[in-house]
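>>> the following block contains a protein sequence and its predicted model.
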Amino acid sequence: MDNVAAIILAAGKGTRMKSGLVKVLHPAAGRPMIDYPVTAARTAGATPVVLVVGHQAEAVQEHFRAAEDIRCVIQKEQLGTGHAVACTREALAGFDGTALILCGDTPLLRAETLEKLIGFHRAQRAAVTVLTATVKDPSGYGRIVRDDSGAVLRIVEQKDAAPEEQALREINSGIYCMDAAFLFENIGSIGSDNAQQEFYLTDLVAVAVRKGLTCLALCCDDAEEIMGVNDRSQLAEAGRILRRRTNRELMLSGVTIIDPDQTYIDDGVAIGADTIVHPNCQINGRTVIGSGCVIENGVTISNCRIADNCHIKAGSVLEDSELHEAVAVGPMAHLRPGTLLYAHVKIGNFVETKKVVMGEGSKASHLTYLGDAEIGRDVNIGCGTITCNYDGVNKHRTVIGDQVFIGSDVQLVAPVTVGRNSLVAAGTTVTIDVPPDSLAISRVPQVNKDGWRLKKK
């Protein structure tokens, strides 16, 4: 939509969070909660987006440092919502259109609802339109007072409400559309004669009514959308609702989620059709999973790219890794950042990798550590193999060529290279490069002392 600017109020500390982190940067379903109203406003067509920041302003500004359409203004003293909006006057100087005013602690708000609000506001040519909801328990919220025609007369905060007003169940969401000219011409006229001694943005409704301008309310279809997050309990509830939405969208797109209530998938994760996700999985960050995969019980995946037909077995942990087609991992494997597995690689139980590239068809089936290594195609890594990559000061690299066979209980002391088609015998400690097509073996000769046990007895 043209000529829409968003103002998002994000200056508060969030005292009830009892945290050293400003409230709006607390994550909900994998993203700081401020991201959600910003994204909703952008999707609804708002540009620019002006953030009113205060407590830990630098942290909030840094979070959006790369966003060209976001402007931050600082509210040095938190004197109420009216004062916060007044701080944006200079940032929006010359703007002529609709001001969309949101709260930074409403992560459940949908872009579709904002589009509907803006459309309604413009169609009715209102000066002020407030988004509302009707709830069973309105405690803590401002109440909407309407006249007989349905127009809004005023919004009264609970602490200032008379008993008959407290009985009203239509509540203020703190989300508004306002004509920008009306907003900035009148924002300086509101006072602080109320129980909190703050400048309430809601007082602009009474100003508009006195001037004979149209003030309307649009009731939100889903009251949970306007839920504000003020404490850790509400944060957890918001996260639960966001994950429920994500899981539903994924299932409707063809993903099987065995138990959605016990599956924790972050907002923004992409999963292809016919992938099966078992319970108690956590899939986080910028993860992309292809089609036809199986993600077994208790898997944690963070910021990974996983191609089609991969099988991630129970209890495995994958971080910042890339898997090509038909890779099998686990159970109980740990892929640390920098792991790249080409097609048909197998990583078995209790195998740990870090900054490893494994070529197509290679396998490390169990009880192995591979760090800072480049491994070719069709390589067998035997049980108990270790790349000794750290000398106490620096990390060193191991290179293993194509079609190498590494026996069990081998230590590869980096930096070291094993040439293609070589065999490293079980129990060998490799300290020098192995040429291609060679056998490497380093063992202390075995000595049998006949009768030794009988003599000791």
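Sure, I can see it. Numbers count the residues shown, from 1 in each chain.
>>> C-alpha only now, for contacts and for neighbours.
OK.
>>> in the stretch 51-200 of the chain, which spans are strands?
Under the criterion DSSP state E, counting those that start in this stretch, the stretch 51-200 of the chain carries strands at the ranges 70-74, 98-103, 128-134, 143-146, 152-156, 170-179.
>>> which strands and helices sit next to the second one?
In terms of contacts (3 or more CA pairs under 8 Å, 6 or more residues apart in numbering; DSSP states H and E), strand 98-103 is packed against strand 4-10, strand 170-179.
>>> so that strand versus strand 128-134, what angle?
Compare the direction of strand 98-103 with that of strand 128-134 by axes from the mean of the first three to the mean of the last three CA atoms, to 10 degrees and you get 40 degrees.
>>> the residue of the chain positioned farthest from its centre: which element?
Note on the chain: the largest C-alpha distance from the chain mean falls to residue 455, namely 67.9 Å (CA atoms, centre = their mean). For residue 455, the element it lies in under DSSP states H and E is helix 452-456.
>>> quick one: that helix to chain centroid distance?
Helix 452-456 has its C-alpha centroid displaced from the chain centroid by 65 Å (CA atoms, centre = their mean, to the nearest Å).
>>> in it, which residues are buried?
Buried residues in helix 452-456, counted by 16 or more other CA atoms under 10 Å: none are found.
>>> next: stretch 158-165.
158, 165.
>>> repeat for stretch 141-157
Neighbour counts using 16+ other CA under 10 Å place 141-146, 151-157 of stretch 141-157 among the buried residues.
>>> span of that stretch from start to end?
In stretch 141-157, first residue to last residue: 7 Å (CA to CA, to the nearest Å).
>>> got it, and stretch 127-146?
Using CA to CA, the end-to-end distance of stretch 127-146 comes to 16 Å.
>>> report the buried residues of it.
Per 16+ other CA under 10 Å, stretch 127-146 contains these buried residues: 127-134, 138, 141-146.
>>> which members of those are the farthest-apart pair?
Greatest spatial distance in those: 127 and 138, 25.7 Å, computed using CA to CA.
>>> separation between the residue farthest from the centre of the chain and residue 449?
Residue 455 is 11 Å from residue 449, by CA to CA.
>>> included below, for side-by-side comparison, is a second structure:
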Amino acid sequence: MTSLPSSRPATAVLLAAGLGTRMKSSRPKAMQTLAGQPMLAHLIASAAEVFDRLVIVVGPDMDDVAKLAAPFPVVVQHERLGTAHAALQAEHWFGEGDVAVLYADNPLISAQTLAALLAERRKPGVGLALLAMRPADPARYGRVMTQGEDVTRIVEWADATPDERATDLCNAGVLCAGAADFRKWLHRVGNDNAKGEFYLTDVVGLAVDDGARVRAVEAAEDELRGVNSRAELAQAEHCLQERLRHKAMENGVTLVAPQTVFFSADTALAPDVLVEPNVVFGPGVTVHENVVIRAFSHLEGCEVHAGAVIGPYARLRPETSIGSGARIGNFVEVKSATLGEGTKVNHLTYLGNARIGAHTNIGAGTITCNYDGVFKHTTTIGNNVFVGSDSVLVAPVSIGDHALVGAGSVVTSDVPPEALALGRARQVNKPELGKRFMDARKAEKENG
């Protein structure tokens, strides 16, 4: 947990009941993905570093959101009557310390910013702290009006005067206060507005009216931008990818063309990994030191050990482990397979449900036939095996150490260690039949 200047317990209430209507999606807004993870997952990860307790507010019939929130407690806002009403649904969990209310559609807030918010609230005499930003285009954001270091009010854009609109300090909507005060102010929020909803931002005015000092903590626009549409989701993805790229390079990873590489939030790359252009990392990828990921490769749910080379144009699918110093070449797809140290699969190959030993060579065009239409079956290949090009290995099948499979073979039975397997039909040559056949086909084409 991030270091804070007080031992008082702190609770974060995460509002995740939004339907995402503007996204025209059947999925709740909180489940829209950024860098391979739902927006809510990003916010949970940051908040869990700072707050002692998290509680998530969801809408009715949002079982997928509740499942994602586990093991944190979940409460349901049965009627969507506004953000203040949503926060009140979690009142039972406020405790006696500090409470912050966050939004699932503000997924990029860092733990450092949340820690700064909580620290500001805990300064002597501060009753309420809020997050604010200075966006490049303030547009229709509510403006944060200040006098000295204190916030005096939040003015919605529609109600602001020209001078107030000229203020570039904008409200991000995130608030933090002592639990007792937050309860009091939330219960006093009214719904005398065009939508008849209870708005969390009204808490600021109530706090000022009560004589509480309200302070603003500024953070970067990229952290505080809201995500309410597909366009805003794309902007957030861009911001998050930039953050992940910089983090990778700061940790010793070489990105030849950073703007063309896309990460998942959980991508783990060791120092001295080199990533060429146009590489995509799906969820669940771990890459060890001195690995080279060549251009146009796609990795997901896999582990690549030290010194391996992947690609170009390779695809590593879930449950795959590539051994140290192994080579996965162009147009090779590997799924649910383990490859031993120094094994080479250089061209045009599919390996699914395979267990392959060390220093084995898999020739171009080889495939493992792992699926019979109902069940998946395993192909086991030992150490120092040579599988010739264009071979078909029909699982379940095992090939022993130091065995050799002749090119073009269809292997349906186990191959003993050190054996030569030839599983192809005997070649028969018919003199002149080839030319006569082609001449006949050409004549047929000419005659229509």
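Cool, got the structure. Computed from a prediction, not measured in an experiment: that's the story for all the values here.
>>> sorry, back to before: tell me which of the strands of the stretch 51-200 of the first structure sits nearest to residue 11 of the first structure.
strand 70-74 (7.7 Å).
>>> show me what that closest one is packed up against.
Packing partners of strand 70-74 of the first structure (3+ CA pairs under 8 Å, 6+ apart): strand 49-53.
>>> mean deviation of the strand it packs on from the second structure?
Comparison of strand 49-53 of the first structure with the second structure after fitting gives an average deviation of 0.8 Å (mean CA distance after the TM-score superposition for the first structure).
>>> what's that strand aligned against in the second structure?
Under TM-score structural alignment, the counterpart of strand 49-53 of the first structure in the second structure spans residues 54-58.
>>> and stretch 224-234 of the first structure, by the same measure?
Using TM-score structural alignment, stretch 224-234 of the first structure lines up with residues 222-232 of the second structure.
>>> distance from the matching stretch to the middle of the chain?
Taking mean C-alpha positions (CA atoms, centre = their mean), stretch 222-232 of the second structure and its chain are 16 Å apart.
>>> need the helices for the first structure, in chain order.
For the first structure, the helices defined by DSSP state H cover 35-43, 57-63, 81-86, 111-123, 163-166, 180-186, 203-210, 232-252, 452-456.
>>> can you list these in a markdown table and add distance to residue 403 of the first structure?
Listed next are those as a markdown table, based on distance: least, CA to CA, whole Å:
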| stretch | distance to residue 403 of the first structure |
| --- | --- |
| helix 35-43 | 48 |
| helix 57-63 | 47 |
| helix 81-86 | 66 |
| helix 111-123 | 54 |
| helix 163-166 | 77 |
| helix 180-186 | 70 |
| helix 203-210 | 76 |
| helix 232-252 | 40 |
| helix 452-456 | 43 |
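>>> nearest to residue 276 of the first structure, of these?
helix 232-252 (9.9 Å).
>>> list the helices and strands that closest one packs on?
Packing partners of helix 232-252 of the first structure (3+ CA pairs under 8 Å, 6+ apart): strand 27-28, strand 264-265.
>>> show me the one of the helices and strands packed on strand 98-103 of the first structure that comes nearest residue 411 of the first structure.
Nearest of these to residue 411 of the first structure, taken as CA to CA: strand 4-10 at 54.6 Å.
>>> just checking, what packs against the closest one?
Against strand 4-10 of the first structure (3+ CA pairs under 8 Å, 6+ apart) you get helix 35-43, strand 49-53, helix 81-86, strand 98-103.
>>> and with 10 Å instead?
Helices and strands in packing contact with strand 4-10 of the first structure are listed as helix 35-43, strand 49-53, strand 70-74, helix 81-86, strand 98-103, strand 170-179; criterion 3 or more CA pairs under 10 Å, 6 or more residues apart in numbering; DSSP states H and E.
>>> now do the fourth one: which elements does it pack against?
The one in question is helix 81-86 of the first structure. Against helix 81-86 of the first structure (3+ CA pairs under 10 Å, 6+ apart) you get strand 4-10, strand 49-53, strand 70-74, helix 180-186.
>>> residue in the first structure matching residue 279 of the second structure?
Using TM-score structural alignment, residue 279 of the second structure lines up with residue 281 in the first structure.
>>> and that match, how far is that from residue 349 of the first structure?
Separation of residue 281 of the first structure from residue 349 of the first structure (CA to CA): 18 Å.
>>> of the two, which one has the most company?
A side-by-side neighbour count of residue 281 of the first structure and residue 349, using other CA atoms under 10 Å, places residue 281 first with 24 against 21.
>>> hang on, that one packs against residue 318?
No. With contact defined as CA atoms under 10 Å, residue 281 of the first structure does not reach residue 318; the gap is 11.6 Å.
>>> just to revisit the earlier point, tell me the most buried of the helices and strands packed on strand 4-10 of the first structure?
strand 49-53 (a mean of 26; mean count of other CA atoms under 10 Å).
>>> can I assume residue 218 of the second structure is in contact with residue 113?
Yes. Here residue 218 of the second structure reaches residue 113: they are 8.5 Å apart, a contact under CA under 10 Å.
>>> and whatever residue of the first structure lines up with residue 351 of the second structure, how many neighbours?
Matched to the first structure by TM-score structural alignment, residue 351 of the second structure sits across from residue 353. When neighbours are defined as other CA under 10 Å, residue 353 of the first structure has 25 of them.
>>> tell me how far residue 353 of the first structure lies from residue 246 of the first structure.
From residue 353 of the first structure to residue 246 of the first structure the distance is 30 Å (CA to CA).
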